[in-house]
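Asker: Give the three-dimensional model of this entry:
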Amino acid sequence: MPPPQKKSLSLFGLAAFAIVSLFLGAYYRFPSLDERPMHTDEAILAMKSAEYQATGHFKYDPKDFHGPGLHYITRIWSRLAGWDGSATWTEAQLRTVPVICGLLLLLTTLLLRNALGRLATGYAMLLISISPMMVYYSRYFIMEVPLVLFITLSIASLWHYSQGGGRWWLVLAGFSIGMQHALKETFVINIAAGFLGFAATKIMVGDFAPKISGYDIGASKTRAAKPWLWVILTAVITSIAIYSGGFKDWQAVMDSALTYLNYFERSGGSGHEKPWHYYLSLIFWRKDGLVWSEAMIGGLGIIGMLYAFLGNHMKQPARQAFLVFLSVYTLALFFIYSFLAYKTPWSILSAQHALTLLAGVGAAAISSSISGTFLRFAFRIAFGLGLYHLVSQTNHAIHKYAADSRNPYVYSHTSTNLMRMLPVLRELQKIAPDDNFNVLVINRDSGWPLPWYWRDIKSVHYTSAVPEKIDARVIIAEPEMKPAIEAKFDGRSYHMQDLFGLRPGVFLNLWIEQSLLDRYNLRKEQEKQQNPQP
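Answerer: The predicted structure is shown next:
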């Protein structure tokens, strides 16, 4: 005799999952946002946001740095949060933008509760709230988490329209797709994976059977004529409006299309080449002195895929169609990104998020299939231990190893050692006589993230090559440049300080003009005498 059919998770139970997940998500995302040094990408984006805030115009660079979406979102949030002028912005303030997007992404899972199932939605939200990868990049001022938010919102909107929702769901989907383009040009990979998932679903399962959803906004008795046209037009208008700065800069709109010529070149690696299995190792097993793994999410995600194809969906054909779509979409993303030679750890975040949704499905499928007190207890213990393992890694990722190369989510990150240089320059600036203080930074990448930290010091100049003449009182440069630099001192006396780390494999020397260094040492000696150590 088959086991009795279990009731679906109640709305109260789903609300409890949501509240706990939101609490955990905020708990791991908000604290100590200024603890980690700014990554080069974060610093560049921060400067571009500050420039946009100050001038009201975003200058799009089709060769790098991506679209203006993140900067528009930052501007809106800065006004809502009551930030002061961009000159006073802090790392913690800027990083609240992806934190808020990360929490909204968590809540967006509720829009898929009928597609995933309530229990699966609850499990998925719990896993998203504590996933080391998701938490780490939700504290990173880059466009990845906002991108995943709008990708998920577009998928949820199209799902609701397929279930009888009104045309406003199409408008929301189009807006979300337009925002994806404005955030990061690589959204086309997700669009391609989505089309593959949709085509596979049509072939294997059939159409999405309509079923009125409880989250309908603007449902109507009549279906929208040419629904894809609604999506495309809204997406195009949204993208053009943002790239053009309100239909003013049409060159930026043209460049946003031409930029894909640059992306074809960069897909070959451009110094970021990784083996095909790199992303799989980020999910299942990576060891570099420490072991990191989201194998629980990966394993449950695979079970969720199997359930999509092999589970009993006789009474819910629309739900099976969505789960098959999500499975093929996820596999397509992993395949495409693994095929490309160019790889950075945050690039796979949208695929990891889709896999986590499927992990919720897998966990719910296991939970619903087992019967007996002992087995249910054993499952809860195993799931709890898995959550504990994820939480322990999350704590390591955002605190102790937040900028440590042994953390797999840390990629070409600014060294904490560089932070020792920042107060030294501030002290030198204070004691320089007659406001005669100029600094020269020579580095292949123009010293980033130093321009962010010293953005208020107008006398700091950055270059990627040794200039013909050097007259700066402070010089910061890579050790390989030492002979060329010291050959241009022209009789002036400098003292070279110890090495400072910029990022893995890149170091900086600090030269201070002797007269300025003497003043600095004298100041330190006076401070020591005034405040003797007990």
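Asker: C-alpha only now, for contacts and for neighbours.
Answerer: OK.
Asker: Show me what secondary structure element comes after the longest strand that the chain contains.
Answerer: Across the chain, the longest stretch assigned as strand under DSSP state E is strand 506-513. Using DSSP states H and E, the helix or strand that follows strand 506-513 towards the C-terminus is helix 514-530.
Asker: Show me how far the longest strand of the chain is from its chain's centre.
Answerer: Mean C-alpha position of strand 506-513 versus that of the full chain (Cα atoms, centre = their mean, to the nearest Å) differs by 32 Å.
Asker: likewise stretch 517-533?
Answerer: 44 Å.
Asker: who's in contact with that stretch?
Answerer: Contacts to stretch 517-533, defined as Cα atoms under 8 Å, 6 or more residues apart in numbering, come from residues 427, 428, 431, 495.
Asker: let's see 10 Å
Answerer: The contact list for stretch 517-533, computed with Cα atoms under 10 Å, 6 or more residues apart in numbering, reads 424, 427-433, 473-474, 494-495, 511-512, 514, 516.
Asker: quick one on the thing from earlier: just the buried positions in the longest strand of the chain, please.
Answerer: Going by neighbour count (16 or more other Cα atoms under 10 Å), the buried part of strand 506-513 is 507, 508, 509, 510, 511, 512, 513.
Asker: The closest residue to residue 161 other than its chain neighbours: how many residues sit nearby?
Answerer: Spatially, and ignoring its direct neighbours in sequence, residue 161 is nearest to residue 169 (5.8 Å; Cα to Cα, 6 or more residues apart in numbering). Neighbours of residue 169 under the rule other Cα atoms under 10 Å: 26.
Asker: Roughly how far does residue 169 sit from residue 317?
Answerer: Applying Cα to Cα, to the nearest Å, the value for residue 169 to residue 317 is 21 Å.
Asker: Would you do the same for the sequence below? I want to compare the two.
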Amino acid sequence: MYKQQKDRASLIIAFFVPVLIASLIRFWDLDLRPFHSDEGVNSHFLINLYKTGYYRYDPSNYHGPFLYYIGLIPTYILGFTDFSFRLLPVLFGIMTVALLYPLRKRFGAMGLLTAGLLVALSPSISFFSRDTIHEIYLIFFSLAIIVSFFLYSETRKSRYIYFAVASIAFVITIKETYIITFAIFALSLIIAYCFEVGLSPKGTRYARFKNIFTTFASECKRHRYAVGISVGMFFLINFLFYSSFFTYYEGVNGILRTLKIWSKTGMHTGGHAKPFIYYFKAVYRYEMPVLVLGIAGFFYAYRQRNKFTIFMAFWTILIYLIYSLVRYKTPWLIINILLPLSIMGGIFINGICGILKRKWHYAVFYPIYVCVIGFLCYQAIKLNFINYDDERCQLVYVQTKRDIYNLLDRLKSLSDVSGKDLDINIVSKEYWPLPWYFREYKNAHFWGRMIDNLSAPVIIVDKSGEDELKKKMKGDYKKERFILRPGVWLNVYMQKGLYEGVFGKESTSKTSAQPMAKVTRDELEPGLVGNFFHNVECAGKPFLTKVENGLISFTYNDETKKPYRSPFGIKWEGYLSITQKGMYKFATKSDDGSFVYIDGNMVVDNGDLHAMRYISGVVFLDEGFHHVRVEYFDAGGGAIMEFLWTPPGGSEAIVPANVLLHKRENSSQK
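Answerer: You can find the predicted model right below:
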């Protein structure tokens, strides 16, 4: 009796601890990370569906309809908020952890606890559980199919037939990769049964093999009503979703057409093509505990050789091989691999606990166990709450930068004066997920191309359209720049009168700057203060601060010669000593982007990702000390930067070190 109570308590702990941890890490600060561009597109479809009831499945575009229809539930209850839009992925991420509980008999309390913790704390799974894309729904229902199958094999209860078939139907409504999932499940199951038959005595193998089919036939006959209802339910679920609930019957034809379309996409060599080793590198770098325990689970599965462990082992192996062979790779697909790998880790720990007999065994095992799980927790926290937009991280893929919040703050300040009917023209080709963030601005127009008669109070353009914009823009504007995602900078033009009325008058002219007041030569020392960042936007805490006493000029032709790993950004600040007033030309020659600001005004805009490029600008300067800020970033490949000037009556040269100064209190190195 006591042992039963103890076992029950252990199982309860093994269930609730991972679920609570999964809930905490997924719900905490859910709106911290800006929407990914894919989330922006998905939110666009959801908003249209909510407001108009209109959704048409297009097999060549944006996967299945499940995400949009299920997303209506929190939207109706909570409205349009970041939290409501991401609520269901969070809940499905938590339920994926909870769904391991029905498998408790397969790997015991410690196995259940371990598998649950690995899924709950996996940096990849937790990261994409906080992101409204299709993948988390896919792995939940994939696991539901497996759980239903093995529960039916244990109990022979018809309700698990319903659960399995419903899950199969929902997987089809989620994403076209269902065909990969089903093929892997079928092949893994065949291999598991072959192992089971192969382990039988030689004289009984044919009978055992034949018995598989006779058992299947008899079970179908015994549960014929459940099978018939399940088949009807399968077609009904798919018909409802793909026909947009009887409003677009053409969508049903797309169920099979999409396989042809996405099979071509999967093998294309475009921007998403990655090498075979791509997923292994990600697991090795961010999921080491899952990788080590999962691989160890294979050896235990081979020793145990029952149908469940063999199935799980081949599910893991096959899904890794197939996803690695497909050339089209994105980091969120990795969670399809990590789910069975985590279960294999639980299988291994269950086996280890079975051989722990003495106290010193436990004294060695538990500290190691806690350290391993603790390290995984650290990795998950670091990714989800610190490095969530750091492009150096393989899992952070074309992620919208936190700088977007600075843009939103700017627009909010303008709209507080002019109202939510502020006219905004977005002529940038790249703008997702801005429609989600601009949803309350009634007159935000997303053209995605250049238009005529640009006179709106706010105009947003990317670098490629800026020259054309300047020809068509009417009136006087102030310009600020923000990074949308790696390689995509948005230049935001705000009408000068509105800008200065809200933020203050910074200068009297676009081409004139004044010397900084209250700065004397005695306060200054040679060199500019350089702050070095692990990102291209020069944001956050610098990893290095030092005084640059020499020229701002360097050339690194490849990654191996760089002193810092790409991507990185550098911001040099200080004062420019001007002894002769007149018109000065400043320029940068850089690969990738660079900018020069004199007294807060941008003089050189050489931004964006590009090969070595020369851009210049002119400004009139009086004698004195002028604040100067030079920014540079490198996203990869060669790194080249030269800061140049042409003083009045002189020739172009690198800005000499003797005119670059900084305040004494800023000179301490870190």
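Asker: related to what we said a few turns ago, and the longest strand of the first structure against the second structure, how far off on average?
Answerer: Superposing on the second structure and averaging over aligned pairs (mean Cα distance after the TM-score superposition for the first structure), strand 506-513 of the first structure comes out at 1.2 Å.
Asker: Check which helices and strands that strand is in contact with.
Answerer: Applying 3 or more Cα pairs under 10 Å, 6 or more residues apart in numbering; DSSP states H and E, we find strand 506-513 of the first structure packed against helix 421-431, strand 439-442, strand 474-477, helix 482-486, strand 494-496, strand 500-503, helix 514-530.
Asker: Residue 317 of the first structure matches what in the second structure?
Answerer: In the second structure, nothing lines up with residue 317 of the first structure, judged by TM-score structural alignment.
Asker: hang on, residue 317 of the first structure packs against residue 205?
Answerer: Yes. At 8.1 Å, residue 317 of the first structure counts as touching residue 205 under the criterion of Cα atoms under 10 Å.
Asker: Closest one of the buried residues of strand 506-513 of the first structure to residue 55 of the first structure?
Answerer: Nearest to residue 55 of the first structure, judged by Cα to Cα, of the buried residues of strand 506-513 of the first structure is residue 508 at 32.9 Å.
Asker: Setting aside sequence neighbours, what's the nearest residue to that closest one?
Answerer: Counting by Cα to Cα, 6+ apart, the residue nearest residue 508 of the first structure is residue 478, at 4.5 Å.
Asker: Provide a list of residues in contact with the counterpart of that neighbour in the second structure.
Answerer: Per TM-score structural alignment, the equivalent position to residue 478 of the first structure in the second structure is residue 462. Applying Cα under 10 Å, 6+ apart, we find residue 462 of the second structure in contact with 426-431, 448, 469, 481-484, 488-492, 608.
Asker: at 8 Å instead, please
Answerer: Per Cα under 8 Å, 6+ apart, neighbours of residue 462 of the second structure: 427, 428, 429, 430, 488, 489, 490, 491.
Asker: hmm, back to that, for the residue mapped onto the residue nearest to residue 161 of the first structure from the second structure, helix, strand, or coil?
Answerer: Per TM-score structural alignment, the equivalent position to residue 169 of the first structure in the second structure is residue 160. Secondary structure assignment for residue 160 of the second structure (DSSP: H, G, I helix; E, B strand; the rest coil): helix.
Asker: before we move on, what about residue 125 of the first structure?
Answerer: helix.
Asker: Give me the aligned partner of it over in the second structure.
Answerer: In the second structure, residue 125 of the first structure lands on residue 116 (TM-score structural alignment).
Asker: Which residue ranges of the stretch 251-400 of the first structure form helices?
Answerer: Along the stretch 251-400 of the first structure, counting by DSSP state H, counting those that start in this stretch, helices occupy 260-266, 278-284, 295-310, 317-339, 349-369, 373-398.
Asker: The fifth one aligns to what range in the second structure?
Answerer: The one in question is helix 349-369 of the first structure. With TM-score structural alignment applied, helix 349-369 of the first structure matches the range 335-355 in the second structure.
Asker: if we can go back for a sec, which residues touch the match of residue 169 of the first structure?
Answerer: 148, 149, 151, 152.
Asker: same deal with residue 128 of the second structure?
Answerer: Residues counted as contacts of residue 128 of the second structure (Cα under 8 Å, 6+ apart) are 135, 136, 332.
Asker: just the buried members of those residues?
Answerer: When the contacts of residue 128 of the second structure are checked for burial by 16+ other Cα under 10 Å, the buried set is 135, 136, 332.
Asker: Which of those residues sits closest to residue 26 of the second structure?
Answerer: Set against residue 26 of the second structure, the nearest of these by Cα to Cα is residue 136 (12.4 Å).
Asker: what do we get in the second structure for residue 423 of the first structure?
Answerer: Here residue 423 of the first structure is matched to residue 409 in the second structure, going by TM-score structural alignment.
Asker: ok, its match - how many residues close by?
Answerer: Around residue 409 of the second structure there are 11 residues (other Cα under 10 Å).
Asker: Relative to residue 415 of the second structure, how far out is it?
Answerer: Per Cα to Cα, residue 409 of the second structure is found 10 Å from residue 415 of the second structure.
Asker: Now the common contact residues for the two.
Answerer: With contacts defined as Cα under 8 Å, 6+ apart, no residue is adjacent to both residue 409 of the second structure and residue 415.
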